[in-house]
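Undergrad: No sequence on hand, only this structure:
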């Protein structure tokens, strides 16, 4: 039997235990000792090896009353059997680790402000440290897209700022992680940037606002409600889909923006942050996820919910 014959043999017709029996006998070169190591009696072991040889169509051992030794085909098959068993053990180990949440992928959709919230950044850092073999796939995703991704199973976790709990399907839930004040981002050279203390929305009525796309819910909907309560009609200016673009437009003097307070951690020389004085100028960070998350996602959810 040459290597081409062995490579072409389909291992699916035999059980892995036949390979383990063969390897043990090949290493011991003694059926009695191999049977003892395997915890079975010798006759069934001999029978299983003969069945394996019949399936392969070759003799793997030369047997005599005095000794057992591998044939040339058996020597070659031993290397392949060991490699197959090693791969099977790796596959079994990977499956078990995935079931335990120690291996796999967690897809997270969020608005970038969520990453700067202390509970989120701390949980992600600890998860990465404790679960290095789980890949975190993090993307900037609108609230509407988070809902769609959760429903489609392409997202495991969503994170969004909103005054009220986002609407979700019956298989999902929203957990409030933290509450944050709202802050105003202004160009560093603007007259209002030179003052200190909270800033009222009324002071911003004549300035354009740089903002994310309006989707009828979430943080921007909260801002519209805040302006209505203050009796101020916002001048909706330049729209930006990414945080870096939004702050760049503010720094360039194209307007102001209102953001969750954790983004104050983005200290830029060209942007000034001031708190809002108006009542109700706050938002909540919500954790969105299915009631029955996948194992790795469940581990991250536990860290996020622990705060």
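TA: Structure received. Every value quoted in this text rests on a predicted model; they were computed, and no experiment measured them.

Undergrad: C-alpha only now, for contacts and for neighbours.
TA: OK.

Undergrad: need the contact list for residue 281.
TA: By CA atoms under 8 Å, 6 or more residues apart in numbering, the contact list for residue 281 reads 181, 182, 226.

Undergrad: Just give me the neighbour total for the last one.
TA: Which is residue 226. Neighbour count for residue 226, taken as other CA atoms under 10 Å: 18.

Undergrad: how about the contacts of residue 281 in TSV, adding secondary structure and distance to residue 246?
TA: Conversion of those to TSV gives the following (DSSP: H, G, I helix; E, B strand; the rest coil; distance: CA to CA, whole Å):
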residue	secondary structure	distance to residue 246
181	strand	19
182	strand	16
226	helix	20
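
Undergrad: another one to put next to it:
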């Protein structure tokens, strides 16, 4: 087993799709699928249930996902522990949270290839809270995270935003609707990934739902794909971005509706963040990032 196998496994688990994981990793789908098969043979267990539309992590995959993610993050952070040397290749570590659009990632990589061909770009996918911690520690140079960042040690720049949608099961009474009032969902609990992953987004969602009388909460501890069975069965609802993101991707081809709601002015924001005391990133970084906006 090699670290790359764990990196591939984490990407597929988080994206719930071989094609999206392959795009994120910058490789073709077929070799990615073969490497996952190799890992499954070595471990002696199936890690994913595969069907035509999506892949779902098995119980075995969920049991090892956090540890595998931690191993990959620790390996990615090794370079930052080395003393600088004249012959060392310049590297920038870019972190991306789950709801960041593929387009934003692609535009950044293209801009860096054009303007800084000397840089080796390493990507680190993670949720918002761990990424902010990694930026402050210096393990990540630049991160795309969700929600507003209020920390004087960090510089931030708004990059993109998208409307939010309610995800509710077909057959739950909204099939003929073009929109929904959040108060109409008060009989269902809200299911979501643990709040520690993205505290600002969690607080915003909690305040929004509380204003509409929705008290039930059903947190999930592992991946976005784990939200799917409960929502598809009509036992809960969740929220996702209208246009892109890991939560939205997890529900593609599922028997659910993505509906705008009465507070449609609410949007999911992505911000670029980096340490304010990092002059080595260059004064041209804000200008480069602005060119990467949609």
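TA: Received, thanks. Since the structure is predicted, the reported quantities are computational estimates derived from the model, not experimental observations.

Undergrad: So after superposing, what's the score?
TA: TM-score for the superposed chains, counting by TM-score structural alignment, normalised by the length of the second structure: 0.57, backed by 201 aligned residues with a CA RMSD of 3.2 Å.

Undergrad: if we can go back for a sec, looking at the second structure now, which of the contacts of residue 281 of the first structure still hold up?
TA: Of these, the ones still in contact in the second structure (both residues aligned by TM-score structural alignment, their matches' CA atoms under 8 Å) are 181, 182.

Undergrad: And the contacts of residue 281 of the first structure, which is closest to residue 302 of the first structure?
TA: Nearest to residue 302 of the first structure among the contacts of residue 281 of the first structure is residue 181, at 25.0 Å by CA to CA.

Undergrad: And the closest one? What does it align with in the second structure?
TA: With TM-score structural alignment as the matching criterion, the partner of residue 181 of the first structure in the second structure is residue 163.

Undergrad: Pretty sure its match sits against residue 267.
TA: Yes - if you go by CA atoms under 8 Å, residue 163 of the second structure and residue 267 touch, sitting 4.5 Å apart.

Undergrad: got the contact list for residue 136 of the second structure?
TA: The neighbourhood of residue 136 of the second structure, defined by CA under 8 Å, 6+ apart, consists of 153, 154, 275.

Undergrad: List buried residues within those residues.
TA: Burial by neighbour count, 16 or more other CA atoms under 10 Å: within the contacts of residue 136 of the second structure this picks out 154, 275.

Undergrad: Same list (the contacts of residue 136 of the second structure) but as JSON lines, adding distance to residue 146 of the second structure and secondary structure.
TA: Putting the contacts of residue 136 of the second structure into JSON lines (distance: CA to CA, whole Å; DSSP: H, G, I helix; E, B strand; the rest coil) gives the following:
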{"residue": "153", "distance to residue 146 of the second structure": "17", "secondary structure": "coil"}
{"residue": "154", "distance to residue 146 of the second structure": "14", "secondary structure": "strand"}
{"residue": "275", "distance to residue 146 of the second structure": "16", "secondary structure": "strand"}
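
Undergrad: what's the neighbour count on residue 207 of the second structure?
TA: Residue 207 of the second structure has 12 neighbouring residues, counting by other CA under 10 Å.

Undergrad: Tell me which stretches of the stretch 1-150 of the first structure form helices.
TA: Here the stretch 1-150 of the first structure has its helices, by DSSP state H, counting those that start in this stretch, at 3-8, 16-28, 31-38, 42-56, 72-99, 118-130, 143-152.

Undergrad: Mind jotting down where the strands sit in the stretch 101-250 of the second structure?
TA: 120-125, 142-146, 154-169, 190-193, 217-220, 238-241 (DSSP state E, counting those that start in this stretch).

Undergrad: how close does residue 24 of the first structure sit to residue 81 of the first structure?
TA: Residue 24 of the first structure sits 11 Å away from residue 81 of the first structure, going by CA to CA, to the nearest Å.

Undergrad: and the residue mapped onto residue 212 of the first structure from the second structure, what does it touch?
TA: In the second structure, the residue matched to residue 212 of the first structure (TM-score structural alignment) is residue 193. Residues counted as contacts of residue 193 of the second structure (CA under 8 Å, 6+ apart) are 219, 220, 221, 222, 223, 224.

Undergrad: The strand or helix carrying residue 14 of the second structure maps to which residues in the first structure?
TA: Using DSSP states H and E, residue 14 of the second structure maps to helix 3-15. Counting by TM-score structural alignment, helix 3-15 of the second structure falls onto no part of the first structure.

Undergrad: Report all helices and strands that the helix or strand following that helix contacts.
TA: Toward the C-terminus, helix 3-15 of the second structure is succeeded by helix 18-25 as the next helix or strand (DSSP H and E). If you count contacts as 3 or more CA pairs under 8 Å, 6 or more residues apart in numbering; DSSP states H and E, helix 18-25 of the second structure packs onto helix 3-15, helix 29-43.
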